[in-house]
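J.: predicted coordinates and the sequence they were generated for:
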Amino acid sequence: MRVLLFLKNECRQSFKILCSLAFILALALAIATAIGQTERMIKSSSAKAAEQFDILVGAKGSRTSLLLSTVYLRDEMVSLTPASVLTLLNGYKGVKWSAPLAFGDRVDDSPLVGTTRSFITLGESRQLKQGRVFATRHEAVAGVHSGLEIGQTVFPHHGRIAGVGHKHDSGFKVVGLLPETGTPWDRAVLVPIEAIWAMHEKDGGLQEPKLESWLTQGQFEKLPGFSAIAVKPVSISDAYKIRQLLSSASAQDARGQSVNLMAIFTGEVLVELYATLDSAMVAFEWFAASSVMISLLAVLITGFILGELRKPQFLQLRTMGAPRSYVMQVVWLLIMSVVASGVIIGMVGGYGLAQIAAIVIGQDTGIAMTPSVGLDEVKVGMLTLGLGAVFALFPAIKIGRSQLR
């Protein structure tokens, strides 16, 4: 009890110094744990966002650009995929459903995407949150976070930058809302792909027949093409067959030119991106670990300094009959109070920093992100406590062995 009373008195006298040390250690530990939480959060959330895209088909080029433009609706340059590819996919028995996608314009801050019923319903496996699928060229289905409501009419504009570009004359009436997915598609506005083509035709565009009618008639020369095609295979073996088939194939576009194709598994491309992310995160993790070690060393040095400053008091205790172990306990507990406070505040602060990162990244990407404290963060906290306990022994032993004079 006397040890705790003396410790309480010492903490009161050195309150500002101890709080400063605890804050420095907490800040370093918060950064270290936030980095791990943010990395794990980005990987899990981005992988979840890609779940509805098993295979992406596009013109041969950058696999990463195809993934980013389609799954995450990022502004990437992709070449047009000939419309005849869709007929090839529809005729293959290993395809459960396939849907073309066309990007380019916006409705305020929301990306405008041309597609078909198959994508909206995911092959009739998804129900809308409200309303129905578009039935005419001037109807739209909006994402739940697009800020649009059923019955509202919107006018898209050219270009992919909000507020920049001439507005189209034809509008779209929102007739349905997609369920929340936690992906950038929650902000999108989906319209019939024929409407996208018609808006960009100089002479007023294509006539009323729908995409399916053109494909049935084989009139591919009238179709400008797609940005990408989303494909849902029947089985895993079918997925590999589709990729092999299209990765070595080519098709003619509307100008009669041959276009080489590629089919990618979104999971494989994500793994490649994660490998790049891991390489970058190693540097951050080393930086964070170094910060924690430097903070612990600062606590250790301060323990020596405080011990020297309080040496007269400790010697007086020894003179009064206090054993060396008593002095060692006081010094060790004094330093460990700083370490323990820093670890607790740092763990809480790390979670707070990860929450801030989730909000910032989520607002930028449209991907719902939720950080969580995992086993790795607990290990870092326990390791810091353990190292602090060991480091605290050095000043405790040195001061405890001080000779009486």
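T.: Received the coordinates, thanks.
J.: hey, let's count contacts and neighbours off CA atoms from now on
T.: Fine.
J.: which residues sit against the helix or strand containing Y240?
T.: Element membership of Y240, judged by DSSP states H and E, is helix 236-247. For helix 236-247, contacts defined as C-alpha atoms under 8 Å, 6 or more residues apart in numbering pick out I55, V57, G94, V95, P233, L261, M262, A263, I264, F265.
J.: comparison target, given below:
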Amino acid sequence: MARLPILNLALRSIGNRRATAILTVLTVAISVMLFLGVEKVRHGARESFENTISGVDLIVGARSSPVNLLLYSVFHIGNATNNITWESYETVASAPGVAWTVPISLGDSHRGHRVIGSTPGLFEHYEYGGGRTLEFASGEPFDDLFDAVIGATVARELGYQTGDSIVVAHGMGEVGFVEHDNNPFTVVGVLAPTGTPLDQSVMVTLEAIEAIHMGGATGSGATVPAEQLREMDLTPDQLTAFYVGLNSPVAALRLQRAINTYPDEPLQAVIPGVALSQLWSIVGVAERTLAAVAAFVVLTGLVSILTAILTSLNERRREMAILRALGARPHHVFVLLVAEAALVALAGAVIGTLATYGALNMLAPLLEARFGLVLPGLAPGLYDLAIVGAVTGAAAVLGFFPAWRAYRNSLADGMTIRL
């Protein structure tokens, strides 16, 4: 008996109680699956969040907090504290080391979706997801004064396609109380899904924003025919913000300081990566809470192993006594129960890990297309092996208590069990 491998005996013992063992393995598998799934989604969400905009060295707007500037210029949440003049924009755009600039003008909407006034450079220079460029599902960038490009979500929710006409309204909201319906826009392009706020936006030319607001915010002067508007100088007087790309990123801090101390107007320049990190430190509380909940779920799965072994101890006292009669020593009994706990946890952790990656590989295209959530590493790695090892080790440690009880019982019990 002493020469019989403990591992083989543990496997046979688990097989003898296969119904309980299968349920316990499933509990651990679901716990590990939830934990790893949350971890992958958590890291993917953070990376996607931080890569909402990339390739932009500075974002410039009216002086406020860096997070506020980032929120309205990139995520289109909230409003600018003030606009900036076209002259200030041209001064920065012509500064040494500036490779390109993309101006944006906000303040209008279409059925609850932000309207962004910009230039064709937006489609050329805007990057997301760590360097991916904007692509068109259909159509092309705007060229004419009243052309519009819509995001994937706008097209899907409102059923638009190229050639459709849309009317822009002043302000935000599902219903526009001041609609600029004298000169409607024509959809000429639909962006492929990006998972960024551009999916929910309508993009038009800067000159169109100026044209529909001639005579004031209500656009009372926009009764001018489109043909006549095309012949006019529609250079805007003000912008909401603009993106800056530099020839060398090392010059970003120097230009940022120059913009922040610009004497003619209170401007602010932020480095997107730094501002995104600051914003994540605010919204990341939910992410950390979710990770803690997932960790407690794994602990629950481990406790289920302990419960299963403890509840079977009284039933197995005769079994242990027989093993002792066949030559097993008390420490063999101790190791047997620890091995059972470890094997059940190992099986559950491995099954949970494989199930997690199977599910993630199936869901990854949908998560990226709908939510812009790019999941990192869709194959098991060292981190996952460490989780499997940690779960197995923790189960072995938890198995010490029932193993110690069985060890004590095996010393006291004979062939006749005193219950």
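T.: Looks like it came in fine. Not measured: the values here are computed from a predicted model.
J.: TM-score for the pair, please.
T.: Here the superposed chains carry a TM-score of 0.78, computed using TM-score structural alignment, normalised by the length of structure 1; 383 aligned residues with a C-alpha RMSD of 3.7 Å.
J.: mean shift between the helix holding Y240 of structure 1 and structure 2?
T.: Overlaying structure 2 shows helix 236-247 of structure 1 at a mean distance of 2.0 Å from the equivalent residues (mean C-alpha distance after the TM-score superposition for structure 1).
J.: and that helix, what's buried?
T.: Buried residues in helix 236-247 of structure 1, counted by 16 or more other C-alpha atoms under 10 Å: D238, A239, I242, R243, L246, S247.
J.: run the chain-centre distance for that helix.
T.: 28 Å (C-alpha atoms, centre = their mean, to the nearest Å).
J.: stretch 161-175 of structure 1 too?
T.: With C-alpha atoms, centre = their mean, you get 29 Å for stretch 161-175 of structure 1.
J.: do the same with stretch 52-71 of structure 2
T.: With C-alpha atoms, centre = their mean, you get 20 Å for stretch 52-71 of structure 2.
J.: end to end, how far does it reach?
T.: 11 Å (C-alpha to C-alpha, to the nearest Å).
J.: stretch 199-213 of structure 2 now?
T.: Start-to-end, stretch 199-213 of structure 2 (C-alpha to C-alpha) is 25 Å.
J.: how far does it sit from the chain's center?
T.: Relative to the chain's own centre, stretch 199-213 of structure 2 is displaced by 29 Å; criterion: C-alpha atoms, centre = their mean.
J.: contacts for it, please.
T.: Stretch 199-213 of structure 2 is contacted from outside by 104-105, 109-110, 113-120, 142, 145-154, 180, 183, 191, 193, 219-222, 229, 234-236, using C-alpha under 8 Å, 6+ apart.
J.: kindly report the same for stretch 371-383 of structure 2.
T.: Contacts to stretch 371-383 of structure 2, defined as C-alpha under 8 Å, 6+ apart, come from residues 40-41, 43-45, 47-48, 129, 193-196, 353-354, 357, 360-361, 364, 367-368.
J.: tell me the one of the buried residues of helix 236-247 of structure 1 nearest L385 of structure 1?
T.: Distances from L385 of structure 1 to the buried residues of helix 236-247 of structure 1, taken as C-alpha to C-alpha, are shortest for A239 (49.5 Å).
J.: what is the equivalent residue in structure 2 for the closest one?
T.: In structure 2, the residue matched to A239 of structure 1 (TM-score structural alignment) is A252.
J.: next one: that match from G245 of structure 2, what distance?
T.: For A252 of structure 2, the distance to G245 of structure 2 - C-alpha to C-alpha - is 9 Å.
J.: joint contacts of the two?
T.: Each of D57, L58 lies in contact with both A252 of structure 2 and G245 under the rule C-alpha under 8 Å, 6+ apart.
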